[in-house]
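[1] just to be clear, the model below is a prediction. Sequence and coordinates:
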Amino acid sequence: MLELTITRLHEATVLLYALSVLLYFIDFLNNNRKVNRIAFWLLAIVWLLQTIFLFLYMLETGRFPVLTIFEGFYFYAWILVSLSLAINRFLRMDFTVFFTNVLGFIVMAIHTFAPVQIESEVLAQQLVSELLMIHITMAILSYGAFSLSFVFSLLYLIQYDLLKRKKWGKRLHRLGDLSKLEHMTYVLNAIGVPMLVLSLILGLQWAYLKVPDLMWFDPKIVGSFIVLIVYSIYLYLKVRKQRFGITLAYWNTASFFIVLINFFLFGSLSAFHFWNT
């Protein structure tokens, strides 16, 4: 019972960490101090929980937790979170904070969902199954964000065409103005990209644990990274190159068709997706 409770607390810590990384990514793109503060306090909660677990483990074992690779992973994750908090608080280096947290999340996820550290075989298998569920949930949420961003881009293209042909009427007003449609497309992609990154991190860990002969060039894996790349290019063009308008709308629309190809075609060709649990 105690082991199950501790495992659930570790899982909750990973989810809080994932939310913090998501918010740090949004702050990284928009330099939003309010979002940064929320992300900072979520990360502070993660650090507090990690510190408590670390202290309790030291009391139980009577030694510093660095003698095994899994103990080392946990201590390394704690160090990364501590450094990230310090950098965010005193140096204001958003780029460094975000990528430090991505690395810390990877290490934390590896430690939390590694079945070798769980004494109960049943609990270990349950933990791996829950890892799969979290991976699938995050992937679906990211695809949902990309789907809505596609809808806004499509509405943008329709609105742009109506304005270009000077087709005034009620339909024009009901579609919304171009700037709002473009902004919502950007916001949804800014949410979808980090969500997909976190999903891929957890998904690759699950595949490593459950698929011994995993082919890293599996169509679904390759397709997911292609999706990540095309939407990352969208954010790069929007934020760094200051592109806007019809070009980005076309790019985002084409990107969504890659999402559909990856979900339906590559998913059916995959050697393990949706079949091994």
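    Noted; the coordinates are in hand.
[2] make it CA atoms for all contacts and neighbour counts henceforth
    Will do.
[3] surely L181 is in contact with Y156?
    Yes - assessed by CA atoms under 8 Å, L181 is found in contact with Y156 at 5.9 Å.
[4] take a look at this one as well, against the first:
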Amino acid sequence: MLEMTIARLYEFTIILYALSVLLYFTDYLHNNRKANKTAFWLLAIVWVLQTIFLFLRMIDTGRFPILTIYEGMYFYTWVLITFSLIINRILRVDFIVFFTNVIGFLVMALHTFTPIQHESQVVAQALVSELLIIHITMAILSYGAFSLSFVFSLLYILQYNLLKRKKWGKRLLRIQDLSKLDHMSYVLNVIGVPMLLLSLILGSIWASVKLSEFVWYDAKVLGSFLVIAGYSYYFYQRLAKGITGKAIANWNIAAFLVILINFFLLSQLSNFHFWIL
């Protein structure tokens, strides 16, 4: 009975999330501030419910719930919503919440409606380690930073194209100027790259100590270092060569696509990452 009630609450949360995204889309199209405000408070309710579910899961499992792909997707969505609410309140960057939560909604929908909730808890319990928890938490937080950076780059490309085609209007003004979008994308990558690098170092240490079959050429390990290499080249282009604008935004978008491949595909090819679909 309790499990069914929680399942219904999950469904209620996803409905609120969908309404919030739809209202943000209405605001995006028609500059409707009432829709924007309503969407924000709906999203805040979603965040509260997600936080409660996160704590209930923590109490139920006796650990921080991030050790399976089911839990990781949920925590990733929570991170995106948290970041988007903070940015919306502090920076007042229009549209960032909408584009960020399109990503968050897709992940949460996968989390809610795909049958991945019942993977073996034996594996998860076997993986419990403070070092491992720190490794996974830092990785997901870095993915959250990269996701927001990706959104800023998408907005940059949209704004650039509007300016190039001389499409003047309210939407152009609300997206913010190109320099701000470019700067925020860069700042978020500055946060994400060292966090991911530290996460990889901690994860490698844990694997070397705990696993007898740890290999450096594992698909997920190589994929993670490929992500670091992609963003390192982003910094090289920007800082050493002075490349900015549309070219660097396109590279940032491409780098984020590598993250998606690493997270959803290469994790399944790994010999020791147990995030099983």
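    Perfect, I can see it now. On a predicted model such as this, the values are computed, not experimentally measured, just so you know.
[5] quick revisit: among L181 and Y156 of structure 1, which residue is more densely surrounded?
    Y156 (25 against 21; other CA atoms under 10 Å).
[6] distance of that one relative to L43 of structure 1?
    37 Å (CA to CA, to the nearest Å).
[7] list the residues that contact L29 of structure 1.
    190, 239 (CA atoms under 8 Å, 6 or more residues apart in numbering).
[8] now do the helices for the stretch 101-250 of structure 1: every range, in order, please.
    Assigned by DSSP state H, counting those that start in this stretch, the stretch 101-250 of structure 1 shows helices spanning 121-164, 170-175, 178-210, 219-239, 246-260.
[9] now distance to L85 of structure 1 too, for those, in TSV please.
    Below are these laid out as TSV (distance: least, CA to CA, whole Å):
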stretch	distance to L85 of structure 1
helix 121-164	25
helix 170-175	43
helix 178-210	20
helix 219-239	25
helix 246-260	34
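[10] pull up the aligned stretch in structure 1 for stretch 48-67 of structure 2.
    Counting by TM-score structural alignment, stretch 48-67 of structure 2 pairs with no residue of structure 1.
[11] contacting residues around that stretch?
    So stretch 48-67 of structure 2 is contacted by 13, 71-72, 75, 78, 124, 127-128, 133, 136-137, 275 (CA under 8 Å, 6+ apart).
[12] narrow these to just the buried residues.
    Buried by 16 or more other CA atoms under 10 Å: 13, 71-72, 75, 78, 124, 127, 133, 136-137, 275, out of the contacts of stretch 48-67 of structure 2.
[13] what's the farthest-apart pair in those residues?
    T13 and L127 (29.5 Å; CA to CA).
[14] list the buried residues for the helix or strand where A18 of structure 2 lies?
    In this structure, A18 of structure 2 sits in helix 2-30 according to DSSP states H and E. Neighbour-count burial for helix 2-30 of structure 2, counted by 16+ other CA under 10 Å, picks out 10, 13-14, 16-28.
[15] which ones are touching S20 of structure 2?
    Contacts of S20 of structure 2 (CA under 8 Å, 6+ apart): 38-40, 42-43.
[16] L157 of structure 1 too?
    246, 249-250.
[17] which of the three states applies to F274 of structure 1?
    Three-state assignment for F274 of structure 1 (DSSP: H, G, I helix; E, B strand; the rest coil): coil.
[18] could you do N271 of structure 2 as well?
    N271 of structure 2 ends up coil, using three-state DSSP.
[19] tell me the contacts of it?
    Counted by CA under 8 Å, 6+ apart, N271 of structure 2 has contacts 218-219.
[20] cheers, nothing more for now.
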